[in-house]
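Q: Sharing a sequence plus its predicted fold:
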Amino acid sequence: MMRLSEAAKALNGKLIGEDVLFTSIGTDSRAIVKDQLFVALRGEHFDGNVYAQESIEKGAAAAMVSDDALDLSAGLQVSDTRLALGQLAAYWRNKFDIPLAAITGSNGKTTVKEMLASILHAAESESAVLSTKGNFNNDIGLPLTLLKLRSEHRYAVAEMGMNHLGEISYLTKIGRPTVALINNATTAHVGELGSVEMIAHAKGEIFEGLADDGTAIINADDTFAPLWKTLAGKRHITTFGVDAVADVSADYQLDSDGSSLHVRTPSGDIAIRLPVAGLHNVRNALAATAAALAMGVNLAKVKQGLESFGGVKGRLQHKAGINGALVIDDTYNANPASMRAAIDVLAARSGNKLLVLGDMGELGDDASAMHTSIGQYAKQSGISTLYTLGELSRDMAAAFGANAQHFDTPETLAASVAKSMTTHSTVLVKGSRFMRMERVVGLLVQADEQNIKANIKDGGAH
């Protein structure tokens, strides 16, 4: 990858000991890879400097540290290892002249990223595409992703998340995308930023690092599309949407297993069978299409990539439930907009519709009202029964009214849901990450109801 002296020069750091070659970079001393550069991050409750020498003994080539008292066989001293990680990633990214798409948004950014990656895999090969893994979308995860760029890569896709102003500005200046996409702005993180308007401005920071000859991809259906067009400046703009006039749009027919699309683009029209359900996924697919076209991919490969898209873990995943029921696992995260999208998917199915919801986080002073609105929306959408878990979700149950039950534990909730699960039932489970609603999914896909009853602990419906 590079010698320690090259990194020292790029970071204006101090070389310690031997000038070794390192072939990868990591931040976890418990998962050292041979010839890796260990970056000793420091936080409120930990100090990676303590593990610097140990990491070398485990096989790391060297360690990047901020402690000037360390005597290492091979190391690099900088004033702030977290900032240096970003600086090194920016330096490394500059070596690669390839299309790089940066994706942000309140909802759907991971799905759009995975859809785009699927298209790019169809255009080249899986090994030719670098994309963000998991939730590596912050000021540590993004640099670690970019530092995996290698000569075989022809495309890169980077997800950029945020929970405060300035974060995406920092990330996009590291990544220097050739394509920058904003999927939407909703009330996710409103507790931190104060208003959806501030969230929209924070998302708009993504264009600060976009190349002057790059392409800004904007959701024409979003209220803040005019703001983002202004922030994109003189760069080329491509819009996508299903309601407003857009460069990439579609006629669509939704069903319980996906949608049939007639997609219109500046490169022509094409029919696509999208294998994931929901109108929100139609928009996600149009966003990925717009980005792929901006990266030089042809429509035939767009079709191939979207039609082979396998979905994302914890996002509307279909699983075989007990008693022949279908369980839809949408437990990765939740905010009001994604809750409504999930409810729409469940409402479109036939038979008994069982909805299991946990609390939504980061909603600030509006949390109670927003949970109430979700309960009302579920009732209006024709959901059969609502089961809730978490203190804030009591408001959802109260707003839903009859046929809503609140529980204290995942086990008692799952036992109650199981009683209504038949071959004609669909159960959708969703909640914010901290609620760990996958625990409920795990119980509902067990072999039989007796297993669930055996797991019941103290607590019950209210």
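A: Structure received. Numbering: from 1, shown residues only.
Q: switch to C-alpha atoms for all contacts and neighbour counts from now on
A: Will do.
Q: tell me which element Asn281 falls in.
A: Assigned by DSSP states H and E, Asn281 falls within helix 279-294.
Q: which strands and helices sit next to that helix?
A: helix 109-123, strand 179-182, strand 215-219, strand 236-240, strand 249-255, helix 299-307 (3 or more Cα pairs under 8 Å, 6 or more residues apart in numbering; DSSP states H and E).
Q: The residue most central in space within the chain and Val20, how far apart?
A: When Cα atoms, centre = their mean is applied to the chain, the residue found nearest the centroid is Thr110 (3.3 Å). For Thr110, the distance to Val20 equals 37 Å [Cα to Cα, to the nearest Å].
Q: returning to what we had before: contacts for the helix holding Asn281 next, please.
A: 101, 108, 111-113, 115-116, 119-120, 179, 181, 183, 215, 217, 219, 238-242, 248-250, 252, 254, 259, 263, 274, 298-299, 302, 306, 341 (Cα atoms under 8 Å, 6 or more residues apart in numbering).
Q: alright, now check it against this:
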Amino acid sequence: MKAQNQESSSKLKLTAAFVAESLEHSIKNNQRVEFTAVVSDSRKVVKGCLFVALKGEKFDGHTFIDSAIEKGARGIVYNKDYKFKCNGTVSSFPVENTESAYRELARHWRMLFNIPVICISGSVGKTTTKEILASILKGKLQHVLKTQGSQNGFVGIPMTLLDIREEHSAAVVEVGIDEVGAMEKHLSVVIPTVSVLTSIAEEHLEKLIDIETVAVEEMKALSFVAEKGGTIVVNLDDQRIRKAAEAIKSSDIIYVSLIDDTNRHAYSFSDAQFIRGSIVGVDEVEITGFGLKNVKFKIPLLGRHNARNFLLTVAVARVLGLEVDEINSGLQTFQSAGGRSDVVKMKDGTIVLCDYYNANPASVRAGLVLLGQFAKLGTKKWACLGDMLELGTSEEKLHRDLAHSLIKEKIDHVFLYGPRMRFLLDELQKLQFKGELKHFASHEALAEELSKSIKADGVVIIKGSRGMRMEEVWNRFKEREV
């Protein structure tokens, strides 16, 4: 499918006239100016671009307008209360709110393209699922646009959409929320044709309040697309998604489940709409459904949670017409986003699960299960955990609750960092945790103790919220091999 507009796809250009029309703005000159890109980060200004001066709590892009023009920006979108005199060679677009204008411009630009736009949302696993899917699609589609990193919010989403070009055959857009109403706003800009919801779990509870609110907000990603006649992929293994999806009326639903002895006979969907898989060995999944029968794939990241995410991507790939050989070909291009279930084997045989990019209760529990799966009989296990942030009034309870997972997975050494992890420390002490239990005041101290205590063939997980910068523990720990 190709990009379309009222004239011809070969003439699709991001002109000053298009920007003016999108923003309901009048422009008297420079209408034919064609912008090379749309940029909101002053450090990334390129010659001929349109610079959008965003204003946040800690920054104000308006202070960089002059610099952007000096670097070659040919157009400026700015808040109209900002006193700015534009010379005749630069197109100016004064607006009420630059962030809203940025999103509106992205929405209009996205509407010009008649390509599959896949929305990846959920409390856990968005970025990993997005990366796997974008890689798989390359097995058939030459040019696939994807969200860079975890740019999944009010700025990152329009940034991604404004990068769509005529050569793109599909776009994989990650959508994240941290407040009520955000999902609806994001979807109105993305306008997805396919929607994948990975999971529902405790996340960003400072504004989302509780798991029930999270569920309501996240499910909008599926209901929105279903109402528009698009395809939705339902993760049956998430009980909240499964239950809420029962209310969605659509004939274009693909159901996905990772089968084991607990749910082997739980569902009776037809093969045409049900993709089911089972883990084979350590790194393979056998999949049946949607034209596949007992087909084995090597999964790019280990762990049951990642196997389930892989199933979701296979469902989308099959919807878009990819065959088994194309899926496997695309998988060869996969590269981890970094700090997400990365497995590193060190010279002495120690295995480190670098899962430090982010954390919430569900992802920590999944990481501990993966840690247990890696450990051989008799192998010692270390869990290095930093605070889980943005959990609101539930933060104490949710940190304490991790104690049961640590005990269940028989973790031998628990090293903690951050003020909230003192709740977990206290809970483990109350439960008379039998392993080694320590809390550290710094990344350096934790890494030093880990280096001293770990034995050859040990297995370690390093995990924490983005703001805890647990990669510092890994960076210091790995120095021991230098």
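A: Sure thing, it's come through. Just so we're clear, the structure is a prediction, and the values are computed from it rather than from any experiment.
Q: Could I get the TM-score for this pair?
A: Remark: TM-score between the superposed chains equals 0.91 [TM-score structural alignment, normalised by the length of structure 1]; 444 aligned residues with a Cα RMSD of 2.0 Å.
Q: per the alignment, the residue nearest to the centre of structure 1 corresponds to what in structure 2?
A: Residue pairing (TM-score structural alignment): Thr110 of structure 1 is matched to Thr127 of structure 2.
Q: circling back: show me the contacts for the residue nearest to the centre of structure 1.
A: Glu159, Val312.
Q: let's go with 7 Å and repeat that
A: For Thr110 of structure 1, the contact set (Cα atoms under 7 Å, 6 or more residues apart in numbering) comprises Glu159.
Q: How much space separates it from Ser308 of structure 1?
A: 17 Å.
Q: again with Glu197 of structure 1
A: Taking Cα to Cα, one finds Glu197 of structure 1 at 36 Å from Ser308 of structure 1.
Q: likewise Ala101 of structure 1?
A: 20 Å.
Q: I believe Glu205 of structure 1 is in a helix; please confirm or correct that.
A: Yes - counting by DSSP: H, G, I helix; E, B strand; the rest coil, one finds Glu205 of structure 1 located in a helix.
Q: For the counterpart of it in structure 2, give me its contacts.
A: Using TM-score structural alignment as the criterion, the counterpart of Glu205 of structure 1 in structure 2 is Lys220. Applying Cα under 7 Å, 6+ apart to Lys220 of structure 2 gives the contacts Met183.
Q: let's see 10 Å
A: Ser121, Gly181, Met183, Glu184, Leu187, Ser195, Leu197, Ala226 (Cα atoms under 10 Å, 6 or more residues apart in numbering).
Q: now swap in Leu357 of structure 1 and tell me
A: 330-331, 334, 339, 374-375, 386-390, 393, 396-397, 406, 428-432, 435, 437.
Q: Can you tell me which of those end up in helices?
A: Met339, Ile374, Gly375, Ser393, Met396, Ala397 (DSSP state H).
Q: could these be laid out in JSON lines, adding neighbour count and distance to Ala418 of structure 1?
A: Formatted as JSON lines, those follow (neighbours: other Cα atoms under 10 Å; distance: Cα to Cα, whole Å):
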{"residue": "Met339", "neighbour count": "21", "distance to Ala418 of structure 1": "22"}
{"residue": "Ile374", "neighbour count": "24", "distance to Ala418 of structure 1": "23"}
{"residue": "Gly375", "neighbour count": "25", "distance to Ala418 of structure 1": "21"}
{"residue": "Ser393", "neighbour count": "26", "distance to Ala418 of structure 1": "20"}
{"residue": "Met396", "neighbour count": "32", "distance to Ala418 of structure 1": "21"}
{"residue": "Ala397", "neighbour count": "28", "distance to Ala418 of structure 1": "18"}
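Q: JSON lines please, covering those residues and showing distance to Thr422 of structure 1.
A: Below are those laid out as JSON lines (distance: Cα to Cα, whole Å):
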{"residue": "Met339", "distance to Thr422 of structure 1": "24"}
{"residue": "Ile374", "distance to Thr422 of structure 1": "26"}
{"residue": "Gly375", "distance to Thr422 of structure 1": "24"}
{"residue": "Ser393", "distance to Thr422 of structure 1": "25"}
{"residue": "Met396", "distance to Thr422 of structure 1": "25"}
{"residue": "Ala397", "distance to Thr422 of structure 1": "23"}
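Q: Let me know the closest of those residues to Leu326 of structure 1.
A: Closest approach to Leu326 of structure 1 among these (Cα to Cα): Met339, at 18.7 Å.
Q: which one in structure 2 is aligned with the closest one?
A: By TM-score structural alignment, Met339 of structure 1 lines up with Val364.
Q: And for Thr172 of structure 1?
A: Aligning on TM-score structural alignment places Thr172 of structure 1 opposite Leu187 in structure 2.
Q: and that match, that one's in a helix?
A: Yes - per three-state DSSP, Leu187 of structure 2 lies within a helix segment.
Q: Skipping adjacent residues, who's closest to it in space?
A: Leaving aside its chain neighbours, Leu187 of structure 2 sits nearest to Ala221 (7.1 Å; criterion: Cα to Cα, 6 or more residues apart in numbering).
Q: quick one: stretch 141-157 of structure 1 to chain centroid distance?
A: 17 Å (Cα atoms, centre = their mean, to the nearest Å).
Q: So what's the residue count around whatever residue of structure 1 lines up with Gly139 of structure 2?
A: Under the alignment (TM-score structural alignment), Gly139 of structure 2 pairs with Ala122 in structure 1. By other Cα atoms under 10 Å, the residues close to Ala122 of structure 1 number 19.
Q: what sits against Ala122 of structure 1?
A: Counted by Cα under 10 Å, 6+ apart, Ala122 of structure 1 has contacts Leu116, Val297, Ala300, Lys301, Val302, Lys303, Gln304, Gly305, Leu306, Ser308.
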